[in-house]
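**Student:** Structure for this input, please:
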Amino acid sequence: MQTLSSKPQLTPAILWLMTILSGLVVANNYYNQPLLGLIATDFQVAESTVSKIPVLTQLGYACGLLFIVPLGDKLLRKRLILFDLVLVIAALLLMTFADSLWMLFVASFCIGVTSVIPQIFVPMVAELSQPKNKSANIGLVMSGLLMGILLSRFFSGIVGQYWGWRTMFGLAAGGMIVTWLSVFLLLPELKPNFKGSYLSLMRSVWHLAKTEPKLQLAAFRGAMGFGAMSAVFTTLVFHLEGAPFYAGASIVGSFGLVGAAGALAAAFVGRLNQRFTIYQLIYYSLLVLVLSWGFIYFGRNTYIGLVIGIILIDLGLQSAHIMNQTDYFSIPTNATSRLNTVYMVCYFMGGSLGTYLAALAWQQGGWPAVCAVGALFSLLALIAHLVFSKHKKVNTSVS
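**Tutor:** Model (predicted):
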């Protein structure tokens, strides 16, 4: 029988459990995107008003990454996950039965704060894996998370169009109840690896953010890249609702499947590090991200142009994301959860900024203005990489 003084074995069943549950939990953050038009109609408000929903969700996720994920180093992780899932279920039920905008906004923020469990799973997998299998195991969990992000839009688009947007959040709450039972029955407990206070834990996160140039650059590239993708997916529903498409929520959601093709192709980028340096792989990834906006803008009135653009933006972003993590995990420290916290907080803050600016751009200038925002974010990531990558240094980090 496993005790807290020994580490449990990472069996294939447990690895796949965390992979599947990562996808289910992270999906909560993205169900809203194809449903914004339906929510706007239901509450009889402008599209720009309901665009605050994904902004608040992403800001909430950033807060959860900052204040909850580091606790994975300090508390019993299974117990932390089970408590967090109770809060996820409550937030989803509030969203389901919300009858005013303020309730929608509060629920959206709370969904984001509590749906950070995949970022607790990733350090668990890293800690339990044998060195030879660590990269492959982390990659599997990240692929589950990625599929949850992409397929959530497809699934919610269909459910929203045929059964209403509230049904989607009710189903999500039911899925989290199943997730809670799965964690309770199947997930092993893992001993904490940090014995200091919560304040000292958070101070160490801030220390890493201030003193690690490699982490800072990776965080900026990730933030700008995710901001670019968030810009297109947040406003795509409004673009496709009008001429010449007049598409419903299910069509909008299907673009999640389109993006999956590019994102899954990115999963193989790590195999290229024998032939190319990390610097080169990130450069090529960000170049693809920049070029994707040519198709998204010039092909804006055709499905084929948008499809190619979405595939390329997901391919570029996810390739850069994988190599960003490879880059900062090479920093000589055992504070991997806290490294991941810094990076992912910045990542989702960038997504929130991209969503917010894209909503304003849509209101002021339509799709061309949205493309300008996305292209600017992509260019900033590429320029930062070209200017600062050669000069970053690796510092000795806190443990």
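
**Student:** contacts and neighbour counts: CA atoms only from here.
**Tutor:** OK.

**Student:** I'd say residue 367 and residue 238 touch.
**Tutor:** No: counting by C-alpha atoms under 8 Å, residue 367 does not reach residue 238; the two are 9.0 Å apart.

**Student:** what residues are shared contacts of those two?
**Tutor:** Taking C-alpha atoms under 8 Å, 6 or more residues apart in numbering as the contact rule, residue 367 and residue 238 have no neighbour in common.

**Student:** And residue 338, how close does it get to residue 365?
**Tutor:** 40 Å (C-alpha to C-alpha, to the nearest Å).

**Student:** When those two are compared, which one has more neighbours?
**Tutor:** Under the criterion of other C-alpha atoms under 10 Å, the comparison of residue 338 against residue 365 puts residue 338 first, with 28 against 12.

**Student:** this one next, for a side-by-side:
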Amino acid sequence: MPTPSLSTIVSTPSAAPAPSLVLAMAAGAGFSVASLYYSQPMLGLIAQDLATGERAVGLVPTLTQLGYALGILLLAPLGDRFDRRNLILLKSVLLALALGAAALAGQLPGLLVASLLVGLMATLAQDIVPAAAVLAPDAQRGQVVGRVMTGLLLGILLSRVVSGVVAEAWGWRVQFGLAALSVLAMGAVMARALPHFAATSTLRYPALLGSLLALWREQPQLRRAVASQSLLAVGFSAFWSTLALMLHARLGLGSAVAGAFGIAGAAGALAAPVAGRFADRLGSPAVARLAIAVALVGFALLLVDSWLPAVALLPLLV
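**Tutor:** Next up is the predicted model:
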């Protein structure tokens, strides 16, 4: 059976989506989520160019992540109520506009507003992954979603590396401009490739948000997962929001070196299948506790950085 055409309303697929469509969705997820992390290696350059302090410029990635959290809460539920294809295309345009506004920002307040909007619209990735799940039949859903998630992880991994190199060579504004163009190109590809999707709910928007509250009340495991992931995200963001500034101040290193730390994200990708196997044997809570302990050890090691010579600081960070 052929892959659904553009006019098709997808509900219960009987055939796997074409490899080209899966690739388009993987690229879309990767480019959209990368928008969250482009700024982090460039903070030193941004602070210097806009003549602002380290604390103030640290609000750029903070507001980006805040916008992302708000977008997941307030915008992601719309995928149940409306055609996901339309949401994906609309968010692609708005994300590109937000990235373009960041590139043109003349002062820090304008960049902060643009950063918040980038985070809101980068929830485009949270529409693409469910769309992949809907397009795949039950027997191949894990495989298809896994490929799209690979694109998303690559976006997280490579975004800092690319932005660090581009910003050091041509400036941070060029990086935001290129990001806007990449999102527009990705949106154009998905406009041609994606079919239409049937809505799965007739609830109005307030009722959709209310259903989230019902899930929160009824699922204690959900509450624990949200709490633990929120706290881990705080630590994750604190590290990346200050890394580039510290490297610039302590070691005189530029955005390219800060971006190269994104390669460390490969450790997470490589550990994922191992963690999955251990989770099957020991249970997810045990593996989560082990991972949290490893993160704690890593942060504890950073407490000694102020007593170390510069030559020893870089290996410690790695």
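
**Student:** which helix in the first structure runs the most residues?
**Tutor:** With secondary structure taken from DSSP state H, the first structure has its longest helix at helix 336-388.

**Student:** Distance from the chain centre to that helix, please.
**Tutor:** The chain centre lies 13 Å from the centre of helix 336-388 of the first structure; the measure is C-alpha atoms, centre = their mean, to the nearest Å.

**Student:** Just list what it packs against, helices and strands only.
**Tutor:** In terms of contacts (3 or more C-alpha pairs under 8 Å, 6 or more residues apart in numbering; DSSP states H and E), helix 336-388 of the first structure is packed against helix 47-50, helix 52-67, helix 118-128, helix 198-211, helix 213-241, helix 278-298.

**Student:** May I have the secondary structure class of residue 6 of the first structure?
**Tutor:** coil (DSSP: H, G, I helix; E, B strand; the rest coil).

**Student:** dump the residue contacts of the residue nearest to it when sequence neighbours are not counted.
**Tutor:** Nearest non-adjacent residue to residue 6 of the first structure, counting by C-alpha to C-alpha, 6 or more residues apart in numbering: residue 191, 7.8 Å away. Taking C-alpha under 8 Å, 6+ apart, we find residue 191 of the first structure in contact with 4-7, 75-77.

**Student:** With residue 215 of the second structure instead?
**Tutor:** residue 222.

**Student:** how about the helices in the stretch 1-150 of the first structure?
**Tutor:** 12-26, 36-43, 47-50, 52-67, 77-97, 101-114, 118-128, 134-163 (DSSP state H, counting those that start in this stretch).

**Student:** what does stretch 161-181 of the second structure contact?
**Tutor:** Under C-alpha under 8 Å, 6+ apart, the answer for stretch 161-181 of the second structure is 31, 35, 38-39, 41-42, 45-46, 95-100, 102-104, 254-263.

**Student:** which residues in the first structure does that stretch match up with?
**Tutor:** Using TM-score structural alignment, stretch 161-181 of the second structure corresponds to residues 154-174 of the first structure.

**Student:** Just the buried residues of the matching stretch, please?
**Tutor:** For stretch 154-174 of the first structure, the buried set under the neighbour-count rule, 16 or more other C-alpha atoms under 10 Å, comprises 154-161, 164-173.

**Student:** what lines up against residue 274 of the first structure once you look at the second structure?
**Tutor:** Checking TM-score structural alignment: residue 274 of the first structure goes with residue 280.

**Student:** The host helix or strand of its match - contacts with which helices or strands?
**Tutor:** Per DSSP states H and E, residue 280 of the second structure falls inside helix 265-282. Applying 3+ C-alpha pairs under 8 Å, 6+ apart, we find helix 265-282 of the second structure packed against helix 141-170, helix 284-301.
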